[in-house]
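# Mind folding the following:
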Amino acid sequence: MGHANIADLIGQELPYLRRYARALTGNQKTGDTYAAATLEAILEDRSLFDAGHSAKVALFKAFNQIWVSSGAPVDQADGEGDGSPEARAQWRMAGLTKHSREVLLLHAIEGLTTNQIGEVIGVEEDEAVELLRIARSEMAKTVTGRILVIEDEAIIAMDIMAIVEQMGHHVTGNARTRDAAIEMARKDPPDMILADIQLADKSSGIDAVAHILKEQGDVPVVFITAFPERLLTGERPEPAFLITKPYSEEQVHSAVSQAMFFASSASITT
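Coordinates of the predicted model:
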């Protein structure tokens, strides 16, 4: 496999690796650091990308090797650290079954099969299946809260609200524009925001979220978009939790549970 070909294959999958890394760590900067370390490792050792796997599996497998070799940071958590959102998240992650979060994200968000997940994390498929079952059970116990939905398409908004309400969350309302979202958040501050990128009046869900976070501080955020590659460029603050349209109910469950688990948003900074 030539260098140019490898570069092309990596380039196609890199936005999704960034998405996975940010969801796994709960932080854009930390996630991007792991993604960058993965690329450096591949440049130094091409065999990481020549194992006969698909480009996505090969890339994610290389990432997992970096993640594991870093010393499994979640296992190093001691108490609540310095009290920062990231430190609290790492402390809480220590209580989860080993590999369960990775399996959940790889399956629900990245769309990998349990066989592919096994290849990525180095386990047999039946173990990946069991880890997925455990992950779903553990994430279902995540604290519930009040969610503001920002979505201009009525049918999609109704579907999302039904999903999160079935999870035990309370929906504070649905906003179709940036200004409506800001006003709703002021009247009824949410514990979490689930937002589309492009809104009805051509306003931006990202701008709405950034404004709300500026006024209210850290709130976990999940973004929804039909064009993730336009957002995951590495050139500006980006979401740690991102769902791609068309989405599945499981993707919404996973992203919302993950975001609530971290109980903070490193997703957008201003």
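# rest of the way, CA atoms for contacts and neighbours
Will do.
# buried ones in the helix or strand harbouring D179?
Assessed by DSSP states H and E, D179 sits inside helix 178-187. Across helix 178-187, burial judged by 16 or more other CA atoms under 10 Å covers R178, D179, A181, I182, M184, A185.
# Over to stretch 109-128?
109-110, 112-114, 116-121, 125, 128.
# Which of the residues you listed sits closest to M260?
I109 (15.6 Å; CA to CA).
# need the contact list for that closest one.
Y20, I243, Q251, S254, A255 (CA atoms under 8 Å, 6 or more residues apart in numbering).
# Tabulate the residues you listed (TSV), appending distance to A62, neighbour count and secondary structure.
Formatted as TSV, those follow (distance: CA to CA, whole Å; neighbours: other CA atoms under 10 Å; DSSP: H, G, I helix; E, B strand; the rest coil):
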residue	distance to A62	neighbour count	secondary structure
Y20	13	25	helix
I243	23	27	strand
Q251	24	20	helix
S254	23	24	helix
A255	23	24	helix
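# Could you pull out the helices in this structure for me?
Assigned helices in the chain, in chain order: 3-25, 28-44, 55-69, 85-93, 100-104, 114-121, 125-140, 154-166, 178-187, 205-216, 228-231, 249-262 (criterion: DSSP state H).
# rewinding a little: now, which of the buried residues of helix 178-187 sits nearest E86?
Using CA to CA, the buried residues of helix 178-187 come closest to E86 at A185, 23.8 Å.
# my read: the closest one touches L148, true?
Yes. The criterion here is CA atoms under 8 Å, and A185 meets it with L148 at 7.4 Å.
# Buried deepest among the helices of the chain, which one?
Ranked by mean neighbour count, those are led by helix 100-104 with a mean of 24 (mean count of other CA atoms under 10 Å).
# Give me the contacts around it.
Here helix 100-104 has contacts from L24, I117, A128, L131, L132, I134, A135, R136, S254, using CA under 8 Å, 6+ apart.
# how about this one, so we can line them up?
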Amino acid sequence: MSLGQQLYPHLPFLRRYARALTGSQMRGDAYVRATLEVIVEAPDEFPADMDPRLGLYLMFNRIWTSSDLESTDFGGANENERQALARARLARMTPLPRQALLLTAMEGFSVAEAALLMGVTAAEAESFVGEAMSEIDRQTRATVLIIEDEPIIAMDIETIVRDMGHDVSGIAVTRDEAVQMAVAQRPGLVLADIQLADDSSGIDAVKDILAQFTVPVIFITAFPERLLTGERPEPTFLITKPFQRQTVKAAIAQALFFDEATSPA
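Model (predicted):
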């Protein structure tokens, strides 16, 4: 099996990590592309003595820590706008504790593997994860709208959200209901399933909501690879079903982290 064939199944999940790490589909996907370009240009430099998935994330992390893609002008901004974007990107740089949490809670790496990927000791990585969890407890509280048509899953998500100290503005099971709830009480975060009760789409519900106002969104789906192709506008934050409690907490914390960083002081 070629190296490309070994790496291909892991690309959607690397995109998920990269987007969560940077807070942007565009920047995250740019780092993934840069990683793949390096691998294609110098395949002999790919670490062949480890699991392909681990090696792929290791190569990505080298690009993440050494490249200056954050200075790329993705939007055709003028000079003042470019300077403002540069300052904002510096302010949004994901610190090491959050990287460790994303690698373990969202991507499922062990602490030892996360340490290898980050170039730190296992003890340091474990300390980073603990620090990130403590930071979550100190994070600004938000009002969360849950869009989920499965009652048990909705209750599970609600429990996680409330245990984190956030409020739940409502639980919607259809597209129309979600939009009505969002307009009635503007949430600070939306957690949205893809398939809803009346065969409507959580993606369409989110589009309708975002047409009214800007709000961070986390999608929840059993088929993440369908929304992690890198070929079209896709979610920045995405949780895979069935999910772990720590995964939901990490995604919520990271989404709110970037929302706070971009909000006016």
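# so which of the contacts of helix 100-104 of structure 1 comes closest to F63 of structure 1?
Among the contacts of helix 100-104 of structure 1, L24 lies closest to F63 of structure 1 (CA to CA), at 11.5 Å.
# how big is the offset of stretch 31-41 of structure 2 relative to structure 1?
Superposing on structure 1 places stretch 31-41 of structure 2 at an average distance of 0.5 Å from its equivalents, by mean CA distance after the TM-score superposition for structure 1.
# returning to that earlier point: how far apart are the helix holding D179 of structure 1 and its match in structure 2?
Relative to structure 2, helix 178-187 of structure 1 is 0.7 Å off (mean CA distance after the TM-score superposition for structure 1).
# how about that helix, which residues of structure 2 does it hit?
Mapped onto structure 2 using TM-score structural alignment, helix 178-187 of structure 1 covers residues 175-184.
# Please apply the same query to stretch 134-143 of structure 1.
Against structure 2, stretch 134-143 of structure 1 falls on residues 131-140 (TM-score structural alignment).
# contacting residues around that stretch?
For stretch 131-140 of structure 2, contacts defined as CA under 8 Å, 6+ apart pick out P97, R98, L101, M164, G165, A253.
# one more time with 6 Å, if that's ok
Outside stretch 131-140 of structure 2, the residues that touch it by CA atoms under 6 Å, 6 or more residues apart in numbering are P97, R98.
# Quick one: neighbours of the nearest residue to V173 of structure 2 once chain neighbours are set aside, just the number.
The shortest distance from V173 of structure 2 to any non-neighbouring residue, by CA to CA, 6 or more residues apart in numbering, is to D149 (4.3 Å). Using other CA atoms under 10 Å, D149 of structure 2 has 20 neighbouring residues.
# for P246 of structure 1, same thing?
When neighbours are counted by other CA under 10 Å, P246 of structure 1 registers 9.
# and if you look at H107 of structure 1?
Neighbour tally, H107 of structure 1, other CA under 10 Å: 20.
# Please report how far it lies from S254 of structure 1.
Here H107 of structure 1 is placed at a distance of 9 Å from S254 of structure 1 (CA to CA, to the nearest Å).
# next one: L148 of structure 1
17 Å.
# Could you do L59 of structure 1 as well?
Taking CA to CA as the measure, L59 of structure 1 falls 22 Å from S254 of structure 1.
# Now for the nearest residue to G145 of structure 1 once chain neighbours are set aside: which residues touch it?
Nearest residue to G145 of structure 1 in three dimensions, chain neighbours excluded: H169, at 5.1 Å (CA to CA, 6+ apart). By CA under 6 Å, 6+ apart, H169 of structure 1 lies in contact with T144, G145, R146.
# now do 10 Å
V143, T144, G145, R146, I147, M161, A162, I163, D191, M192, V256 (CA atoms under 10 Å, 6 or more residues apart in numbering).
# and those residues as TSV, adding distance to E40 of structure 1?
Below are those laid out as TSV (distance: CA to CA, whole Å):
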residue	distance to E40 of structure 1
V143	37
T144	39
G145	40
R146	41
I147	39
M161	41
A162	43
I163	40
D191	38
M192	35
V256	31
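# Next, format the buried residues of helix 178-187 of structure 1 as JSON lines and append distance to K214 of structure 1.
Formatted as JSON lines, the buried residues of helix 178-187 of structure 1 follow (distance: CA to CA, whole Å):
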{"residue": "R178", "distance to K214 of structure 1": "14"}
{"residue": "D179", "distance to K214 of structure 1": "14"}
{"residue": "A181", "distance to K214 of structure 1": "13"}
{"residue": "I182", "distance to K214 of structure 1": "11"}
{"residue": "M184", "distance to K214 of structure 1": "15"}
{"residue": "A185", "distance to K214 of structure 1": "12"}
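# returning to that earlier point: and the gap between the residue nearest to G145 of structure 1 and D218 of structure 1?
Distance from H169 of structure 1 to D218 of structure 1, by CA to CA: 18 Å.
# what's the offset of the match of stretch 134-143 of structure 1 from the middle of its chain?
17 Å (CA atoms, centre = their mean, to the nearest Å).
# and if you look at stretch 31-50 of structure 1?
Put simply, stretch 31-50 of structure 1 sits 20 Å off its chain's centre (CA atoms, centre = their mean).
# try stretch 79-86 of structure 2
The answer for stretch 79-86 of structure 2 is 24 Å, by CA atoms, centre = their mean.
# Then stretch 95-105 of structure 2?
Taking mean C-alpha positions (CA atoms, centre = their mean), stretch 95-105 of structure 2 and its chain are 11 Å apart.
# Alignment lookup: F49 of structure 1 to structure 2.
Using TM-score structural alignment, F49 of structure 1 pairs with F46 in structure 2.
# Am I right that its match is in contact with V38?
Yes. F46 of structure 2 is in contact with V38 according to CA atoms under 10 Å; the separation is 9.1 Å.
# Overlap in contacts, the two.
M59.
# re earlier: quick one: what's aligned to the residue nearest to G145 of structure 1 in structure 2?
Using TM-score structural alignment, H169 of structure 1 pairs with H166 in structure 2.
# quick revisit: which neighbours do A185 and L148 of structure 1 share?
Listed as contacting both A185 of structure 1 and L148 by CA under 10 Å, 6+ apart are T172, G173, A175, D191, I193.
# now for those residues, which pair is the farthest apart?
Pairwise over the shared contacts of A185 and L148 of structure 1, using CA to CA, the maximum falls at A175 and D191, 15.6 Å.
# hang on, the earlier thing: nearest to P85 of structure 1, out of the contacts of I109 of structure 1: which one, please.
A255 (17.5 Å).
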